[in-house]
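A.B. asks: quick check, what structure comes out for this input:
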Amino acid sequence: MNLVSARALDLMLDSWRASSAAPAYEALADRIRLLILDGRIGLGTRLPAERDLAAQLGVSRTTVTAAYAELREREFLSSVRGSGSVARQPHGIAAPTEVAGPGFLDFSKASMPALPALAAAAATAAEQLPSYFGTSGFDPVGIPVLRQAIADRYTARGLPTAPDQIMVTIGAQHAIALLSRTLLARGDRALVETPSYPHAIEALKAAGARLVPVAVTNDDGWDEEALEQAIQRTSPSVGYIMPDFHNPTGRSMSPELRERTLALADRHGTTLIADETLAELGIDAPQRMLPFAAYGQSGTQAIMVGSVGKSVWGGVRVGWIRADRSVIQRLIRARSSGDLGTPTLEQLVVANLLADYDAVLESRREYLRAGRDRLAALLAERIPEWDMPHVAGGLTAWVGLGAPVSSQLTLAARNEGLQIAAGPRFGLDGAFERFLRIPFSYPEAETVRAVDALAAAWKNVGRLAPTDAGWLAEVV
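C.D. replies: I've put the predicted structure just below:
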């Protein structure tokens, strides 16, 4: 059973009292409930003993006892004498990062509606499928026609690639998890950006990695000095990065930083995993970046992950890994313990779409451009004190709230029918309470409804937000 220590929970509970007018035990219970709903306290995790948490938080044991009692009453904790209090969820209620409840508008996922051309591509794939009936259907690398199409796409983008450098996976998350458990040994260090894609962090942790964080900000992008020092001082075995339209900030690495990062990684034996799922979703007449590995010298250890989950539809579970042939062979040997291949029908659908992928991407860019501009205008009108940076690509904006109340705002938004992930969901140890990731990839009516809900929630949370600049400096 996993255990969250009193100190670790204190970090995740950052400023839980300052942003609520409720009694202390209710504020504490609400924040712990959000941590469970948001997936930051995993189901089955044992919480600290009441005495330990009270001492860590500087509150009376009665406060913690009352908070735990309320959580038990609402079925978010179960307690057994001698075993402590264990996180759970009420029957039939899922974490908001997974499934929205009835009547909720779910903005916890950065995704677009299905591509209109998807149905036709699927119909064509169904006609093609019988030609594969003579095979076993179990294929750990992918059907040749799709591997060739993906390799051709990399070659056209400026990185010569052969089909045997491609493995087709069940989406990008599957690729990241497979790479993590194949390339990492328990206790190895892994470089990660903060904020970052939370499920990638979970995959690295599940493989036993010790995380080495490097900051990415709206204003400056990557902390280049910290990135250099992290690689030089820790020589991480693996680094997971999103160099193109980083999730959630939307920033992209300059060509110069890509070259320096690859060279550093090569010198220190670090295998970089570049998540390129958003790489071709530039919005503003984008500078055409080469695939990440193309910026390195021959022999540079760089692996790339891609998928159609963001560009076509999340329901088409097809992704891929582009790596050296030796790495692909290692992945083939490791894969069978988790799955036996990607569904053939879905691979055929993607192969058909890749034949005219430039047109697919152009239509998606137009859609995202309209969505970004719409969200910016709505926020400027209804919550002008928030800071939405200009985003050049991707699907999300990393919006500055001006106060460390993201978790409290998320709870208030749920009361308005909106499900959205709090800023700390994208960080480590409770950071990013001053930010909220807002997708601009939803239809107009849903975006308007979401901003309305956020504006209503902000009226309750915003008036309680601390405004003293000196106080804010303590939580930066």
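A.B. asks: every contact and neighbour count from this point should use C-alpha atoms.
C.D. replies: OK.
A.B. asks: ok but residue 252 is inside a strand, no?
C.D. replies: No - judged by DSSP: H, G, I helix; E, B strand; the rest coil, residue 252 forms no part of a strand; its state is coil.
A.B. asks: was I right about it contacting residue 243?
C.D. replies: Yes - in this structure, residue 252 is within contact of residue 243 by CA atoms under 8 Å, at 5.3 Å.
A.B. asks: to compare against the first, here's another:
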Amino acid sequence: MAQGRRISGHLLARMVGTAARQRPYYLALGRALSGLVLDGRVPTHTRLPAERELAEALGVSRNTVTAAYTWLREHGYLDSRRGAGSWTVLPDNGGGPTLAPDPERVDLGVAAPPAVEGLTEAARLAAGQLAAHVGGRGYAVLGLPELRHAVARRYTERGLPTTPDQIFVTNGAQQGVALLMALLADPGDTLLAESPTYPHSLAAARHLGLRLRTVGVTSAGWDTELLLDAFRHWRPRIAYLIPDFHNPTGALMDDRTRAEVVAEARRTRTAIVVDESAAELALDPDGRPAPTAVHDTDGRVFSVGSASKLLWGGLRVGWIRTSPATAARLSSLRQRVDLATPVMEQLLATHLLADLPRVRAERDGQLRRNRDALAAALREHLPDWRFTAPAGGWVLWARMPSPTATALHGAAERRGVHLAPGPAFGVEGSLEYHVRLSYTQPPEVLRDAVRRVADAYADTSARPGAAPGGFYV
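C.D. replies: Next comes the predicted model:
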């Protein structure tokens, strides 16, 4: 058994809380612990406290904890070695989700809204400006100056003073994240990520040979003590975090937690890659906290943004906010895969960002209507599902009464709906209690899709589904 993180009896007892107060208590405790593993709040390969330690923390007999641990082993959630302790694992479910597009269904798995109004006109204006650039080489290796000015100005407006030479333009946020991982870490280094999290970033980390460690997050947000403890225990080289309308849970990290995380990263000498793809998509009042990098004093926070979620998925323009020296290093590293972002797309993004108040108002109104329609449909047709309507972003994270996300995925596919099962966002196939539903479709489409999902859900207990496929952004 590979060495993993150890969780204390005090912390585990607090996470169990009042969830295990049914009788027999050992069974309720075992089910509560397995639920923490399935939700990703207790990662796999976490060493559980000794039976006596957990019993004291819970105020129960050691025999009760022994029986709960036995139940966990029998059901595939615990692996023990004599003299070495017990580690969390997951039952073998025959394979996890794959990623493949399927355009033939109502798609609740892809969080990609349609283009904002005015994009065609902005493209016409951008084409008119192209003549000023065609006499050159066309390779703006750091990004067009006008776009870098626009992005820097927006950071300054959000409370983070930024100059254009701190902005490095990429082909979308995903390229920015992958470049930063490659620049900041070497194979074998540890990367700390939330669980659940954006699956393509995990894929990039695996491709680079990084060791993945996770800390749980729910729709209610981050457990600050657990998050800081993960930094102290793992001392990761990089942390990849999504504090702004987290994908997939929709949670929004408050300013105090951001400050504490950055301070802890400073102590553990950890670089933080902050994915801000949804930062501009606040749907409720007071939903736009200052960027995480406001709390940075020594250049360890790297902010990654994107035009794709706000403006249009087909506009593959992203950026990294960093130091000028790091921007130059990123430019050299990028030459392994490409040289620059297309000039035309950068001009188009610049025009739309200049009209940001109107664009944001349009997008906010659209997504708010869609979110409210999806939430209302879920309450009507799936009343036993639990969720928190997110204050921003484009996805809703729903918890089902039983761990049947994979089966539901297959049943929904047969009814013409593609949804994103929880295991797609976990490190090792956990999160079977959850599904992610995007609300980028119009209200009438969402209401029809939920009715179909409700029919599919009624069948999942009797008709297990195949391993899910899909395309998730």
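A.B. asks: my guess is residue 66 of structure 2 meets residue 51, correct?
C.D. replies: Yes - here residue 66 of structure 2 lies in contact with residue 51, judged by CA under 8 Å, at a distance of 6.2 Å.
A.B. asks: what about the helices in the stretch 351-476 of structure 1?
C.D. replies: Using DSSP state H, counting those that start in this stretch, the helices assigned to the stretch 351-476 of structure 1 run over residues 357-382, 406-415, 444-462, 469-473.
A.B. asks: out of these, flag the one nearest residue 208 of structure 1.
C.D. replies: Of all those, helix 406-415 sits nearest to residue 208 of structure 1, with 27.8 Å by CA to CA.
A.B. asks: helices and strands around that closest one, which ones?
C.D. replies: helix 24-37, helix 444-462 (3 or more CA pairs under 8 Å, 6 or more residues apart in numbering; DSSP states H and E).
A.B. asks: hmm, who's touching the last one?
C.D. replies: The contact list for helix 444-462 of structure 1, computed with CA atoms under 8 Å, 6 or more residues apart in numbering, reads 19-20, 105, 107, 371, 374-375, 378-379, 382-383, 405, 408-409, 412-413, 415-418, 440.
A.B. asks: drop anything exposed from these.
C.D. replies: Buried by 16 or more other CA atoms under 10 Å: 19-20, 105, 107, 371, 374-375, 378-379, 383, 405, 408-409, 412-413, 416-418, 440, out of the contacts of helix 444-462 of structure 1.
A.B. asks: now the helices of the stretch 351-476 of structure 1 as TSV including distance to residue 119 of structure 1?
C.D. replies: Below are the helices of the stretch 351-476 of structure 1 laid out as TSV (distance: least, CA to CA, whole Å):
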stretch	distance to residue 119 of structure 1
helix 357-382	13
helix 406-415	34
helix 444-462	23
helix 469-473	51
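A.B. asks: wait, residue 217 of structure 1 sits on residue 250?
C.D. replies: No - using CA under 8 Å, residue 217 of structure 1 is not in contact with residue 250; the gap is 9.4 Å.
A.B. asks: of these two, give the one with the bigger neighbour count.
C.D. replies: Neighbours per residue, other CA atoms under 10 Å: of residue 217 of structure 1 and residue 250, the larger number sits with residue 250, 26 against 16.
A.B. asks: mind listing what the aligned residue in structure 2 for the more buried one touches?
C.D. replies: With TM-score structural alignment as the criterion, residue 250 of structure 1 lines up with residue 250 in structure 2. Residue 250 of structure 2 makes contact with 219, 244, 390-397, according to CA under 8 Å, 6+ apart.
A.B. asks: top of these by neighbour count?
C.D. replies: residue 393 (32 neighbours).
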